[in-house]
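In: I'd like to go over a predicted model; first the sequence, then the structure.
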Amino acid sequence: MGIEALARPVPREHRELVREMLGRLPEFADRLARLLSEEDEFYRQVEHVAPDELRQVCHANLERALTALAEGRGLALDAARKTGLVQARQGIPLPAVLRAFRIGGTFVYEALLELAGPEFLNSTRTIEINSYVWKAIDLYSDALTTAYDQVAAEPSHANVQRLDDLLRGRLAGQSEMEAAARELGLPTAGMFVAVVTERLERDGQDTVEALMRARRWRSAWRPGGEAGLVAIDRIEDLRRLREVLGSLPVAAGLSRPFAGFPDVPDALHRARIARRSLPSATAGVVVFGDSPVTTLVAAAPGMARDVVRSALSGVLTLPGAERKVLLDTLLAWFAGHGSAKEAADRLFVHPNTVRYRLRRVQELTKRDLTDPVDIGELYVALESVRLDPEPS
């Protein structure tokens, strides 16, 4: 939800009225604040406690909407949604906010008619003004309602703490773990998968937990969707879960399915390793153990860097462009199961070019690409470089 256009662009002569209203914005913001305090009990209390704040809010909302109308562009609904998130978390009732927008819509409509004067108005122009003002109010109201729904779905502080206790293994005894699961909306028995993703902005629409709710997966998440538990009914659901998470442009690591809450901390650790099995800034979904060598490298990155220094040191000291060519060639050779022709097809070069580069790798690393031990060392080193291109 970003920029939303009105049904029809605001006519030029109407924009002049809007610009006139913008020129007298402090006056109209003050009038709207007084009107809200007269018409609504909640805003009457706000006027009594913080009159300046109410006028600032009226000023900001009027300026945002009127500027969009005057410039003939769409309405920026992200700002309305973010305002709604703040108001919802402050406990401001949604009916009061929606009522304020309706009062504000009527106020803007009547103010524009007042500025137009009787010589300007006719039935067509009156209907047009009414149409785009109320279309704007409908769009803003929808954005606010979406924000309130999002906050309503957020876990409470107590639930966040309970989930953290479960993920870290702080709960003693099966009964306490089952009680925590019930509070989190999880089943008390069955199979689960631990998930670790990139940290996402809480007000983003495509968060992992929002996607889980939309697909009716039973799950519990830390704020931001960075780590969570997902309940599954059968082993085959792991494939479905992988597909669902794969629809988001994020990197995600999954544990293998497990049964029993005592296994949660270990499963979370494995999900973190799976997450590290993806190169930085790369989207995708990895299940722990998908690639055993890559999993081992991700589990012990420090030791893997030592392997890099010993096995690929001769290549890594080359200038950047030359280093990349040799590493990409070696990677393509492994992906092609040791075939120079398959590697050449992947790289769009001649097989002899691949063979020349591989001989160069052997010279620099003092490893023989016909020796299984040397090949294994180079593969582990290459995976470490792929996951961490700039080892410290």
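Out: Perfect, I can see it now.
In: can we go C-alpha only for contacts and neighbour counts from here?
Out: Fine.
In: ok, Ala231 - how many residues close by?
Out: Residues within reach of Ala231, counting by other Cα atoms under 10 Å, total 22.
In: Hmm, I typed the wrong one, I wanted Ala332.
Out: Using other Cα under 10 Å, Ala332 has 21 neighbouring residues.
In: Now Ser339. Nearest residue, chain neighbours left out?
Out: Nearest residue to Ser339, sequence neighbours excluded (Cα to Cα, 6 or more residues apart in numbering): Trp333, at 6.1 Å.
In: now for whichever strand or helix holds that neighbour, which elements pack on it?
Out: Using DSSP states H and E, Trp333 maps to helix 320-335. With contacts taken as 3 or more Cα pairs under 8 Å, 6 or more residues apart in numbering; DSSP states H and E, helix 320-335 sits against helix 313-316, helix 340-347, helix 351-365, helix 372-387.
In: Which among these is found nearest to Ala304?
Out: helix 372-387 (5.9 Å; Cα to Cα).
In: what packs against that closest one?
Out: Counting contacts by 3+ Cα pairs under 8 Å, 6+ apart, helix 372-387 is packed against helix 292-299, helix 301-311, helix 320-335.
In: Tell me the buried residues in that helix?
Out: 374-375, 377-387 (16 or more other Cα atoms under 10 Å).
In: contacting residues around that helix?
Out: Counting by Cα atoms under 8 Å, 6 or more residues apart in numbering, the neighbours of helix 372-387 from elsewhere in the structure are 276-280, 293-294, 297-298, 301, 304-305, 307-308, 311-312, 327, 331, 334, 367-369, 391.
In: Against that first model, consider the following:
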Amino acid sequence: MTDESSAGPQARARSQVAGLLLDRVETLSEQVVAALRASEPVYLDGSISPQDPPMFVTRSLENGLAALGGDRAERLVWPVAVGRHRAQQGVPVVSVQRAYHLGGQAIAAATAQWAEEDKQPPEVAAALVNRVWDIAYEHANTALDALRLTQVDLRDRRTTGFLLDALLNGETDGEFVTTVEQAYSLPPGGRYAVLAHRPTSDGPLLRQAELPSWLGEIRVIWRMHGETALGVVVLGDEPVEAVREAFCTRPGRRTAISIVVDRLSEIGRARQLADLACRTLADGQGVVSLDDRLPAGLLGLSPDLAERLRNRVLAPVLALDSGSRNSLLDTLAAWLAADGNAGQAAAVLDCHRNTVLHRLRRLERLTNRSVTSPRDLVELSLALEAVEMISQPTR
């Protein structure tokens, strides 16, 4: 509560800071979008166009700042539109909630900074920040109410795909799970996995006709998320190895399968692991799981660190002409695959054993690392994984 003597200064301060921050709304939007993409995979996985988050976040920030400045006209119309839009995209409730929290956080921090620089009285500064959060919560709750109502409207057989998208994006709500189970005639508590199937950077786009609904006795329900096809695999009592044997891959495609989960509510987690494994693949490696690609998967969790490791360890090799570079890297890869057996590596590379040893010695001199040192060998192996990942651009 505020008395009449403070209402005037607070109203003027709200109007002033709202106007100033509206001029900085693009910068604030970039800050929120970056934080949102770092914390919510749904905004990066291709199911939402890259242009969508900046546009919606900017509009939402403008809407909140207008409310802060005292404009009450239709200020809740936009959050309703956001909630409906996100429901149709299959975005989880928690992701929408996080977006509004990050928006409120950005405006509150900028408001507090302005109040300090403008030497506003402490009570005015505190009232400003409290008002920002009141608006953020009001807009968030309005958007979430609209999202839930829209989700209810979508619950029929023609549109349950949106609900399955929400589960793939991380939603775990029990009512969602029951609705999807009923719509697709799925067994409660069944065993599931997720297939991630995507084109390589130069591969042809996926066509619905190439996605099998059955792999032997195993049913697969496909959903397109951007250019990636996600298959919810209804395993039942079948082993996951049966999927890997039955699913046919071809050039221009990358395919990975997740761990097995015991409930449909866990397919969001399974999807994330399948996506991660898929991002580590080169062309034409069959169906792999993250267990097959754990070192590369760890690098995939932090592409920036992967690039830093590659450059730190292999920069002198990467600086060579393409022939010399590829010769050394191929030799290292073959030698590692042969568990350090130079003769086996030579057979794969179609060269003499001494040639393999000579190339390894040259690589050691260039990198200042020894293939006989366990610590150095770990770095060389991970750096080679990073080279392969970074040289395989994804769509």
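Out: Sure, I can see it. All values derive from a computational prediction rather than experimental measurement.
In: could the helices and strands packed on helix 372-387 of the first structure be laid out in JSON lines, adding distance to Arg240 of the first structure?
Out: What follows is those, written out as JSON lines (distance: least, Cα to Cα, whole Å):
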{"stretch": "helix 292-299", "distance to Arg240 of the first structure": "22"}
{"stretch": "helix 301-311", "distance to Arg240 of the first structure": "30"}
{"stretch": "helix 320-335", "distance to Arg240 of the first structure": "27"}
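In: Go through these and name the closest to Leu22 of the first structure.
Out: Closest of those to Leu22 of the first structure is helix 320-335, at 56.1 Å (criterion: Cα to Cα).
In: okay, and that closest one goes to which residues in the second structure?
Out: With TM-score structural alignment applied, helix 320-335 of the first structure matches the range 322-337 in the second structure.
In: Over to stretch 64-71 of the first structure?
Out: If you align by TM-score structural alignment, stretch 64-71 of the first structure falls outside anything aligned in the second structure.
In: Likewise for stretch 94-105 of the first structure?
Out: Following TM-score structural alignment, the aligned partner range for stretch 94-105 of the first structure in the second structure is empty.
In: Arg242 of the first structure and Gly204 of the first structure: what is the separation?
Out: The spacing between Arg242 of the first structure and Gly204 of the first structure, counted by Cα to Cα, to the nearest Å, is 21 Å.
In: what about the two, which has more around it?
Out: For Arg242 of the first structure versus Gly204, the count of surrounding residues by other Cα under 10 Å is larger for Arg242: 17 against 11.
In: what's the nearest residue to the more buried one if we skip its chain neighbours?
Out: With Cα to Cα, 6+ apart as the criterion, Arg242 of the first structure has its nearest non-adjacent residue at 6.5 Å, and that residue is Val285.
In: from what I can see, that neighbour looks like it's in a strand, true?
Out: Yes. Counting by DSSP: H, G, I helix; E, B strand; the rest coil, Val285 of the first structure is located in a strand.
In: which residue in the second structure lines up with it?
Out: Taking TM-score structural alignment, Val285 of the first structure has Val287 as its aligned residue in the second structure.
In: Ala246 is in contact with that match, correct?
Out: No. Proximity of Val287 of the second structure to Ala246 does not meet the contact threshold set by Cα atoms under 8 Å, at 9.7 Å.
In: So for the two, which sits in the more crowded spot?
Out: Val287 (24 against 13).
In: and the more buried one, what does it touch?
Out: Listed by Cα under 8 Å, 6+ apart, the contact partners of Val287 of the second structure are Arg244, Phe247, Thr249, Arg254, Thr255, Ala256, Ile257.
In: and with 10 Å instead?
Out: Neighbour list for Val287 of the second structure: 195-197, 241, 243-249, 254-257, 277-278, 281 [criterion: Cα atoms under 10 Å, 6 or more residues apart in numbering].
In: And these, which of them are buried?
Out: 195-197, 243-244, 247, 249, 254-257, 277-278, 281.
In: Which members of those are the farthest-apart pair?
Out: Between any two of those (Cα to Cα), the greatest distance is 18.0 Å, for Val243 and Leu281.
In: which one of the helices and strands packed on helix 372-387 of the first structure lies closest to Asp345 of the first structure?
Out: Relative to Asp345 of the first structure, the nearest member of those by Cα to Cα is helix 320-335, separated by 9.1 Å.
In: once aligned to the second structure, how far is that closest one on average?
Out: For helix 320-335 of the first structure, the mean distance to aligned residues of the second structure following superposition is 0.6 Å (mean Cα distance after the TM-score superposition for the first structure).
In: what residues does that helix touch?
Out: With Cα under 10 Å, 6+ apart as the test, helix 320-335 of the first structure has contacts from 312, 314-318, 336, 338-347, 353-358, 360-361, 375, 378-379, 382-383, 385-386.
In: Could you rerun that using 6 Å?
Out: Counting by Cα atoms under 6 Å, 6 or more residues apart in numbering, helix 320-335 of the first structure makes contact with Val315, Ala343, all of which sit outside it.
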